[in-house]
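Participant: My questions are about this predicted structure, shown below with the sequence.
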Amino acid sequence: MDKQTFDFATRAVHAGLIPDKATGARALPIYESAAYVFDNSDDAAARFALRKYGEIYSRIVNPTVAALEERVASLEGGLGAVATASGLSAQFITFIALASQGDEVLASSELYGGSITQLDITLRRLGIDTKFIDSDDPQDYAAAITERTRFIFVEAVANPSGHIADIEGLAAVAHAAGIPLVVDSTVATPYLLRPIEHGADIVVHSATKFLSGSGTVLGGVVVDSGTFHWGQERFPEFFKPVAAYNNLTWSGNFNEYSFLTRLRAEQLRDVGPALSAHSAFLIAQGIETLPLRVQRQVENTREIAEWLEQHPQVESVNWAGLETHAQHDRALKYFPNANSGSVFSFTIKGGRAAGKIFIDSLNLLSHVANIGDVKSLAIHPASTTHAQLSAEQLREAGIEEGTIRLSIGIESAKDLIADIAQALETSTQGDAPHSVEQR
């Protein structure tokens, strides 16, 4: 399906999917097969040598997963995509495709806690250093680039601070240095923001979140814009002969598809975080309602954020859609009607103690370490999702002792506000009621 021909909502339903020729089935078939029959010996040899496209083994290519990849690439406006078993695995294979021992990464300090530890601990064990930039000014990134720097990594909307990356400014800085800009756009979703349109080279998603929307499945996706030139000095792996594939070169043999081909035929093959066919089916099905869900979620978020901003027990609300937010102009630039997603944080008076009581007093909102569900979720990041961070890292990530992260669902905004209101009231009294049941 031509991504330029049909509107977003149409592509969310139809991209990557054609009726099954053998049966006429209109829904996406689930191909639960580990391996595939070759036409003959020559066909098998050609597929293994990457001279011919075709299924070999579901760790690398699966028809159901391929349909999901095409759908997400269409929605993001990318050349293609590679799906993986989780969002963190999507990031990891991207990172190790771009950097090797002795290389360096520039990353925002405002990231999901798991991303920070992946960069700060796991990559360092592989000899890849990360410089965390405590700034949203692209020029501070430019000043930190060295000859060892291989890419810049940011979240389009930081989790949980809600700060918005200056994608255009960062893309200009990255491209001037000959490196790609990698953007985690999980919180933004392709419905609200498509980073490739603003200069990003690679977009990653935790498909567990909004793309699925159900909180029932794990998955990740890497989308390549197809515009970055990989055959340059900083990326020798792309133009050196690959012995495992008869000395072909990624950039020489695959041109604009060089990154995607290498990611699939090398990183996905060797690390092995394959997405199952059934998980791909569930995520693809979830994407069909993505525009409807996200529209309702951001409408609810606006109503709740505006209400929280006026509450006497709330110190601050970190949602850039508010006119009083320091990044409101940036929200207007990148998001329709400044609706910068449905995941945001607010800081409650009383610090960690009040935050604990607030969480324990919720009835309708669930205390869950996830985002992007149709159900509204809440968590205290400093003691859970970001508990592994130092005090300085928490500060740089925009997290205070009393910070609460909300992921707003599709319920009635009135009912959600009523639940938040009673939990805030309880937090001022010192103890959560013992009768509260989390749902």
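Facilitator: Cool, the structure landed.

Participant: contacts, neighbours, all on C-alpha from now
Facilitator: OK.

Participant: what's the strand or helix carrying Ala143 packed up against?
Facilitator: Ala143 is located in helix 138-144, with elements delineated by DSSP states H and E. In terms of contacts (3 or more C-alpha pairs under 8 Å, 6 or more residues apart in numbering; DSSP states H and E), helix 138-144 is packed against helix 167-176.

Participant: now for the helix or strand that the helix it packs on is followed by, which elements pack on it?
Facilitator: The C-terminal neighbour of helix 167-176 among helices and strands, as given by DSSP H and E, is strand 181-184. In terms of contacts (3+ C-alpha pairs under 8 Å, 6+ apart), strand 181-184 is packed against strand 149-155, helix 167-176, strand 202-206.

Participant: Please repeat the previous calculation with a cut-off of 7 Å.
Facilitator: Under the contact criterion of 3 or more C-alpha pairs under 7 Å, 6 or more residues apart in numbering; DSSP states H and E, strand 181-184 touches strand 149-155, strand 202-206.

Participant: buried stuff in the helix holding Ala143?
Facilitator: Taking 16 or more other C-alpha atoms under 10 Å as the basis for neighbour counts, the residues of helix 138-144 that come out buried are Pro138, Tyr141, Ala142.

Participant: my read: the first one touches Gly169, true?
Facilitator: Yes - with contact taken as C-alpha atoms under 7 Å, Pro138 and Gly169 are classed as touching, separated by 5.7 Å.

Participant: ranges for the helices of the stretch 101-250 of the chain?
Facilitator: All helices of the stretch 101-250 of the chain, identified by DSSP state H, counting those that start in this stretch, fall at 113-117, 123-125, 138-144, 167-176, 189-192, 250-254.

Participant: mind checking which of the ones you listed is nearest Pro236?
Facilitator: Comparing the helices of the stretch 101-250 of the chain by their distance to Pro236 (C-alpha to C-alpha), the top pick is helix 250-254, with 9.9 Å.

Participant: if we look at whichever strand or helix holds Gln393, which residues are touching it?
Facilitator: Secondary-structure element containing Gln393, defined by DSSP H and E: helix 391-396. Counting by C-alpha atoms under 7 Å, 6 or more residues apart in numbering, helix 391-396 makes contact with Ser109, Glu110, Asp134, Glu400, all of which sit outside it.

Participant: what about versus this one:
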Amino acid sequence: MSDTPSYGFDTLQIHAGAQPDPATGARQTPIYQTTAYVFRDADHAAALFNLEEVGYIYSRLTNPTVAVLQERVATLEGGAGAVCCSSGHAAQIMALFPLMAPGRNVVASTRLYGGTLTQFSQTIKRFGWNAKFVDFEDLDAVKAAIDDDTRALFGESIANPGGYVTDIPALAEISDAAGIPLIIDNTSATPYLCRPIEMGATLVVHSMTKYLTGNGTVMGGAVVDSGKFDWSASDKFPSLSQPEPAYHGLNFHETFGALAFTFHSIAIGLRDLGMTLNPQAAHYTLMGIETLSLRMQRHCENAQKIAEWLEADPRVDYVTYAGLPSSAYHDRAARLYPKGTGGLFTVALKGGYEACVKFVGALDLFSHVANLGDTRSLVIHSASTTHRQLTPEQQEAAGAGPNVVRVSIGIEDADDLIADLDQALTKATA
């Protein structure tokens, strides 16, 4: 497919990165279930290993099925390149890996998925990295948190679980002034609703497990590189701007330019961390992306209708959906995400924790699982599960207090979902 900017999103989600198979003419992207690839000769092998020629060496690094997915995700996000990996959590480590070093820090939002908060507050310490958590609504606090050791800002476009909408353009101004990249997790919004790179983000990460695949079948992650950051503008990012010993002094920024981060993530990140996406999973995700726009439209329509119904119910304390006029994020969501604000939000019940537990247990159509972005509607009590490792203060800051339930609205008939919610609320408050 030619790189023609006139193609619309619906066309690109089907065609970007894909060509008929050159050997068989197969129109659907084949699953290249192989670990290794035959070299033409010794010189060809050496050129590949020296990064002098682009091609396939070993599927820990590159695979033709995964390569199609990488190009498709990069195209939909408006990036220069992308690297896919085994999960969303792997993608977060992959995004930080070229930027960080012992003693360096990332300034992150307090409103993040619980697993990310734990990964940043606990696990990355083992690498000698640190995280500072700040309310990203307080832009002065964000500026104050950045110091000489800060190497990135990290936030979610639509925060999990509360559905809070992040002011990406404002954060991009701060990161630009500080000379550091802005990393945005776009899992909950997807590129159909939000393109963070167009708003100034440097890198975009995804848990492709969620809306991109869309049916709860496979795990996967992605890091999309905008190609717009000047890694050589300062000495903060030596992995990208200085000679790399493992490649005989190759300088990634000088050699690969706008694709420096992407090539580093493959040649160093995947090579040494091994967070590889298997081609079978890549195939499932490619199939899911083909219907992304259609599904997101339905997710948004259903979520809006259901959030309005829940907000009007006297058994409900509040609903956090940004599509509601009562939301503090309503105007920002309308400005940044004109196509809709996704299918994720929380609902607080007047009966508190006890009512939440009964409510979750009484639902029939909604599945009680630790996932989101499925065609099926899903529900979970975040404080007991996804955010359980956090302190009560961290839970409240993330929007995951004991009195709220996270709902991920699917694409079923909205009236059927409302009926299920109604009967569960009746049982929970009896």
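Facilitator: Here it is on my side, so go on. Just so it is clear, the model here is predicted, and its values are computed rather than measured.

Participant: So which of the helices and strands packed on strand 181-184 of structure 1 is the most surrounded?
Facilitator: For these, the largest average neighbour count (mean count of other C-alpha atoms under 10 Å) is found in strand 202-206, namely a mean of 28.

Participant: so what does that strand touch, helix or strand wise?
Facilitator: For strand 202-206 of structure 1, the packing partners by 3+ C-alpha pairs under 7 Å, 6+ apart are helix 87-98, strand 181-184, strand 220-224.

Participant: Quick check: longest helix in structure 2 by residues?
Facilitator: helix 292-312 (DSSP state H).

Participant: how far apart are the helix or strand just after it and its match in structure 1?
Facilitator: Sequence order places strand 316-319 as the next helix or strand after helix 292-312 of structure 2, per DSSP H and E. When structure 1 is overlaid, strand 316-319 of structure 2 sits 0.7 Å from its aligned residues on average, using mean C-alpha distance after the TM-score superposition for structure 1.

Participant: Where does strand 316-319 of structure 2 end up in structure 1?
Facilitator: Equivalent residues of strand 316-319 of structure 2 are located at 314-317 in structure 1, counting by TM-score structural alignment.

Participant: Need the residues that contact the matching stretch.
Facilitator: For stretch 314-317 of structure 1, contacts defined as C-alpha under 7 Å, 6+ apart pick out Ala305, Leu308, Glu309, Ser345, Phe346, Thr347, Ile348, Lys349.

Participant: and if we set it to 10 Å?
Facilitator: Contact partners of stretch 314-317 of structure 1, identified using C-alpha atoms under 10 Å, 6 or more residues apart in numbering, comprise 161-162, 305-310, 324-325, 344-350, 402-404, 424.

Participant: what distance separates it from the centre of its chain?
Facilitator: Between the centre of stretch 314-317 of structure 1 and the centre of its chain there are 26 Å (C-alpha atoms, centre = their mean, to the nearest Å).

Participant: What distance do you get for the closest residue to Arg26 of structure 1 other than its chain neighbours to Tyr36 of structure 1?
Facilitator: Counting by C-alpha to C-alpha, 6 or more residues apart in numbering, Arg26 of structure 1 lies nearest to Pro19, which is 4.8 Å off, once chain neighbours are set aside. In this structure, Pro19 of structure 1 and Tyr36 of structure 1 are separated by 21 Å, where distance is defined by C-alpha to C-alpha, to the nearest Å.

Participant: Same check on Ser361 of structure 1?
Facilitator: According to C-alpha to C-alpha, Ser361 of structure 1 and Tyr36 of structure 1 sit 53 Å apart.

Participant: Looking at these two, which one has more neighbours?
Facilitator: Neighbour totals were compared for Ser361 of structure 1 and Tyr36, and Ser361 leads with 27 against 12 (other C-alpha atoms under 10 Å).

Participant: In the longest helix of structure 2, which residues have enough neighbours to count as buried?
Facilitator: With burial defined by 16+ other C-alpha under 10 Å, the residues of helix 292-312 of structure 2 counted as buried are 292-293, 295-304, 306-308, 310-311.

Participant: With structure 1 overlaid, how far apart is that helix on average?
Facilitator: In this overlay with structure 1, the average offset of helix 292-312 of structure 2 from its partner residues is 0.5 Å by mean C-alpha distance after the TM-score superposition for structure 1.

Participant: And that helix, what does it pack against?
Facilitator: Other elements packing on helix 292-312 of structure 2 under the criterion 3 or more C-alpha pairs under 10 Å, 6 or more residues apart in numbering; DSSP states H and E are helix 9-15, helix 190-193, strand 316-319, strand 344-349, strand 404-408, helix 414-428.

Participant: try it again with 8 Å
Facilitator: Contacts of helix 292-312 of structure 2 with other secondary structure elements, assessed using 3+ C-alpha pairs under 8 Å, 6+ apart, are made with helix 9-15, helix 190-193, strand 316-319, helix 414-428.

Participant: Please identify the deepest-packed of those.
Facilitator: Relative to the other members of those, helix 190-193 carries the highest mean neighbour count by mean count of other C-alpha under 10 Å, namely a mean of 23.

Participant: So which elements touch it?
Facilitator: Helix 190-193 of structure 2 sits against helix 64-77, helix 292-312, with contacts defined as 3+ C-alpha pairs under 8 Å, 6+ apart.

Participant: need the contact list for the counterpart of Leu290 of structure 1 in structure 2.
Facilitator: Leu290 of structure 1 is assigned Leu292 in structure 2 as its aligned equivalent, the criterion being TM-score structural alignment. Contacts for Leu292 of structure 2 (C-alpha atoms under 8 Å, 6 or more residues apart in numbering) come out as Gln13, Tyr192, Tyr211, Leu212, Gly214.

Participant: Could you rerun that using 10 Å?
Facilitator: Residues touching Leu292 of structure 2, when contacts are defined by C-alpha under 10 Å, 6+ apart, comprise Phe9, Asp10, Gln13, Ile14, Thr190, Pro191, Tyr192, Tyr211, Leu212, Thr213, Gly214.
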